[in-house]
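Chemist: what shape does this take:
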Amino acid sequence: MKRTEFLQKGLLATGALLTSSGLAVGATEMQKAAEGQPFNLNYGPHDGMFKNLAGNNMLDQIQFMYDQGFRGIEDNGMAGRSPEEQKKIGDLLAKLGMAMGVFVLDKGGNGANTLAAGKQENVDIFLKGCRQAIEVSKRCGAKFTTVVPGSFFRNHSFEIQTANTIEALRRGAEILEPHGIIMVLEPLSDSPDLFLRTSNQTYMICKAVNSPSCKLLYDVYHMQRNEGDLIANMERTWSEIAYIQAGDNPGRKEPTTGEINYKNIFKYLHGKGYKGVVGMEHGISGTGKEGEQRLIEAYREVDAFM
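Modeler: Coordinates of the predicted model:
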């Protein structure tokens, strides 16, 4: 090889390295620029998701969430916290401009209290939970409370069970509606004994209750397991959907760990103009600080749909 050719090729190689290095530096700078910036959607972490990075104190975790770009939280167990703690959480959220997502209605989760049976004692427990939800809402600013109508009551036909559930939910809606609180019904895949299973079934019940305080919680993880066809089913039931939760399948961990194309799901939600909290209703695939950092990175990855 001639000396001039050698020098030319050496310069070209050096230029390529510089260009590659420049791109790498640029990518790093872009990644750093994204850190702390609000996401395109309002993802809501749970208590404990950042305990290694932020500590065990819920208020410290909320501040950490905000610093990472999150603008909402969820707390299924909010009703079980002391009134003082509920208010402290609500005050901090208000100060930071963050949204409080769902909390589970007392005795309103899974098979704890079945409304399908039509028994007065079950309805009374449910209505007591609705009245309690009003006080919780005042303290923490929550406007959504999760309701799972419980298990099948197989002594009755499916139609009678449905009618019983609708009647109980109408009475709950009468309590919540004057306070602007929405109970969101969540169809689940945890157990085949649970009465509420699909988005279509929940849509029908919400239409029958006919109240702005009774809507559908679409948990993408559960609906992938129970019915699939995610975007199409969201589109069919959109008029009754008031709240979204996320979790990948299989495993119920953060997006990017399973089979669900969350970038497309979130792009769809953004296109629909969804402004509510997207509850991070899932576990974490990693452990320690590294796992929590990867959780943040996963949401940055699937949020890059613009």
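Chemist: only C-alpha atoms from now on, for both contacts and neighbour counts.
Modeler: Will do.
Chemist: pretty sure Gly90 is touching Val136, no?
Modeler: No - the pair Gly90 / Val136 is not scored as a contact, 9.8 Å apart, by C-alpha atoms under 8 Å.
Chemist: which one of the two has more residues nearby?
Modeler: Val136 (25 against 22; other C-alpha atoms under 10 Å).
Chemist: for Asn56, which three-state class applies?
Modeler: coil (DSSP: H, G, I helix; E, B strand; the rest coil).
Chemist: burial count for it?
Modeler: Here the number of neighbours of Asn56 (other C-alpha under 10 Å) works out to 14.
Chemist: try Lys138
Modeler: 14.
Chemist: my read is it is in a helix, agree?
Modeler: Yes - counting by three-state DSSP, Lys138 is located in a helix.
Chemist: how far away is it from Val184?
Modeler: Noted for Lys138: a distance of 18 Å to Val184, by C-alpha to C-alpha, to the nearest Å.
Chemist: secondary structure class for Ala242?
Modeler: strand.
Chemist: secondary structure element holding the closest residue to Val209 other than its chain neighbours?
Modeler: Closest residue in space to Val209, ignoring its immediate chain neighbours: Arg170 at 5.4 Å, by C-alpha to C-alpha, 6 or more residues apart in numbering. Assigned by DSSP states H and E, Arg170 falls within helix 158-176.
Chemist: which helix or strand lies directly C-terminal to that helix?
Modeler: That would be, after helix 158-176 and using DSSP H and E, strand 182-185.
Chemist: ok, then the element right after that next one?
Modeler: Later in the chain than strand 182-185, the nearest helix or strand by DSSP H and E is helix 199-209.
Chemist: could you work out the end-to-end span of stretch 271-286 for me?
Modeler: OK, stretch 271-286 end separation, C-alpha to C-alpha: 31 Å.
Chemist: list the buried residues for that stretch?
Modeler: Tyr274, Gly276, Val277, Val278, Gly279, Met280, Glu281, His282, Ile284 (16 or more other C-alpha atoms under 10 Å).
Chemist: here is the second sequence; please produce its structure so I can put it next to the first one:
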Amino acid sequence: MKRRDFTKNIIAGTGLATLPSIAKASENTAHSNTTAQPAFKLKYAPHFGMFENSAGKDEIDQLKFMHEMGFRALEDNGMMGRSPELQTKIGDTMAKLGMSMGVFVIDGGENWKTSLTTGKQVHKDVFVNTCKKALETAKRCNAKYMTIVPGYFERNLPMGLQTANVIDAFRRGAEIFEPHGLVMVMEPLSDNADLFLRHSDQSYLICKAVNSPSCKILFDMWHMQRNEGRMTQHIDWVWDEIAYFQIGDEPGRKEPTTGEVNYKSLFKHIHEKAKATNRGEFIFGMEHGNSVAGKEGEMKVIEAYRVSDIS
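Modeler: Have a look, this model is predicted:
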């Protein structure tokens, strides 16, 4: 099932003395002589299009601009739809820049219209074949994490059977990725009540049942704020199965500081917990829009992450 079918002031005193040079950089493309900004403490991952007013429409120029602004990761939900040549070029450029590849979506295409919850063999076959294609994409762009979603709730089947069907399908996918050290990250979503996977504890149960290092949780903090709230508590409860985070303030699904979520506190909590449990660095996908259009809005996104980054 195509994931896109599911998902249709405070800068004073924060060390942003580099803002004039950021503004100067925004007037040029990424390959021009811009002033590089210090790297963020955490690996925030913008997506293509987020800075195209500043960097231009070329993906490689955008990637270079992201690096110059201090970002050290990228996520690209649509990577599987890009040409193999561009996938390789993106991967090679990130390697040269010292950037990490975040998630892309395991996209089954137009024929994958129904859900893994049904248990139908035809849908499991499409899922497995798409995982095999995703493996090749991951190799080209140096990705480790790939987003998966199980689909819609099947009203004609008991919840336990649906859960078993999803576990069975995800085990098949994990068998493909585990020998290569790659990780499917399942994402609970909030977009409508018909979605099967909506909560972190439900995702935790499925991960434990699949029992593979290649099947983990993508904890999208925008979706989880809408579905659950109490994010610090829920993160702690399912901590050992989380492999990836995504960001979006609520309401609006824009950059941090535009809504009710205290991202500075959440980033600090995650960072300190990761150190205490020897989890290493997480990638934080910036899966949100810009609250203000144009170059001004792009600078506001950078400012928001400077404000919210850990000390």
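Chemist: just send the buried residues of stretch 271-286 of the first structure back as CSV, with distance to Asn155 of the first structure and secondary structure too.
Modeler: Listed next are these as CSV, based on distance: C-alpha to C-alpha, whole Å; DSSP: H, G, I helix; E, B strand; the rest coil:
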residue, distance to Asn155 of the first structure, secondary structure
Tyr274, 40, coil
Gly276, 39, coil
Val277, 38, strand
Val278, 37, strand
Gly279, 35, strand
Met280, 36, strand
Glu281, 33, coil
His282, 34, coil
Ile284, 40, coil
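Chemist: now the strands for the stretch 201-306 of the first structure?
Modeler: Remark: strands assigned in the stretch 201-306 of the first structure by DSSP state E, counting those that start in this stretch are 214-219, 241-246, 277-280.
Chemist: distance between the last one and the chain's centre?
Modeler: When C-alpha coordinates are averaged (C-alpha atoms, centre = their mean, to the nearest Å), strand 277-280 of the first structure and its chain have centres 3 Å apart.
Chemist: burial count for Leu195 of the second structure?
Modeler: Neighbour tally, Leu195 of the second structure, other C-alpha under 10 Å: 18.
Chemist: got the contact list for it?
Modeler: Phe6, Gly151, Tyr152, Phe153, Leu189 (C-alpha atoms under 8 Å, 6 or more residues apart in numbering).
Chemist: distance check, the residue lying closest to Gly48 of the first structure once chain neighbours are set aside against Cys140 of the first structure.
Modeler: The shortest distance from Gly48 of the first structure to any non-neighbouring residue, by C-alpha to C-alpha, 6+ apart, is to Asn56 (6.9 Å). The span separating Asn56 of the first structure from Cys140 of the first structure equals 19 Å under the rule C-alpha to C-alpha.
Chemist: please apply the same query to Lys215 of the first structure.
Modeler: 21 Å.
Chemist: so these two - more neighbours on which side?
Modeler: Per other C-alpha under 10 Å, whichever of Lys215 of the first structure and Cys140 has more neighbours is Lys215, with 27 against 24.
Chemist: for the counterpart of that one in the second structure, list the residues it contacts.
Modeler: Matched by TM-score structural alignment, Lys215 of the first structure corresponds to Lys216 in the second structure. Neighbouring residues of Lys216 of the second structure by C-alpha under 8 Å, 6+ apart: Val183, Met184, Val185, Met186, Cys207, Glu241, Ile242, Ala243.
Chemist: out of these, which is nearest to Ser26 of the second structure?
Modeler: Ala243 (32.6 Å; C-alpha to C-alpha).
Chemist: in the first structure, which of the contacts of Leu195 of the second structure still touch?
Modeler: Mapping the contacts of Leu195 of the second structure onto the first structure (both residues aligned by TM-score structural alignment, their matches' C-alpha atoms under 8 Å) leaves Gly151, Tyr152, Phe153, Leu189 still in contact.
Chemist: which one of the residues you listed is nearest to Phe40 of the second structure?
Modeler: Nearest member of these to Phe40 of the second structure, counting by C-alpha to C-alpha, is Leu189, at 27.6 Å.
Chemist: how near is that closest one to His234 of the second structure?
Modeler: Distance from Leu189 of the second structure to His234 of the second structure, by C-alpha to C-alpha: 15 Å.
Chemist: grab the nearest non-local neighbour of the match of Lys215 of the first structure.
Modeler: Nearest to Lys216 of the second structure is Val185, by C-alpha to C-alpha, 6+ apart, at 4.8 Å.
Chemist: ok, now Ala174 of the second structure?
Modeler: Leaving aside its sequence neighbours, Ala174 of the second structure sits nearest to Ser214 (C-alpha to C-alpha, 6+ apart; 5.2 Å).
Chemist: for the one you found, give its distance to Lys57 of the second structure.
Modeler: Distance from Ser214 of the second structure to Lys57 of the second structure, by C-alpha to C-alpha: 34 Å.
Chemist: for the stretch 1-150 of the second structure, which segments count as strands?
Modeler: 43-45, 73-74, 100-101, 104-105, 145-148.
Chemist: which of the ones you listed sits closest to His123 of the second structure?
Modeler: When those are compared by C-alpha to C-alpha, strand 145-148 sits nearest His123 of the second structure, at 13.7 Å.
Chemist: compared with the first structure, how much does the closest one deviate?
Modeler: Following the fit onto the first structure, the mean deviation recorded for strand 145-148 of the second structure is 0.3 Å by mean C-alpha distance after the TM-score superposition for the first structure.
Chemist: what does that strand rub up against?
Modeler: 102-106, 134, 182-187, 218, 244.
Chemist: how about a cut-off of 10 Å?
Modeler: Outside strand 145-148 of the second structure, the residues that touch it by C-alpha atoms under 10 Å, 6 or more residues apart in numbering are 1-3, 75-77, 101-107, 127, 131, 134-135, 138, 170, 173, 181-188, 214-218, 243-244, 283.
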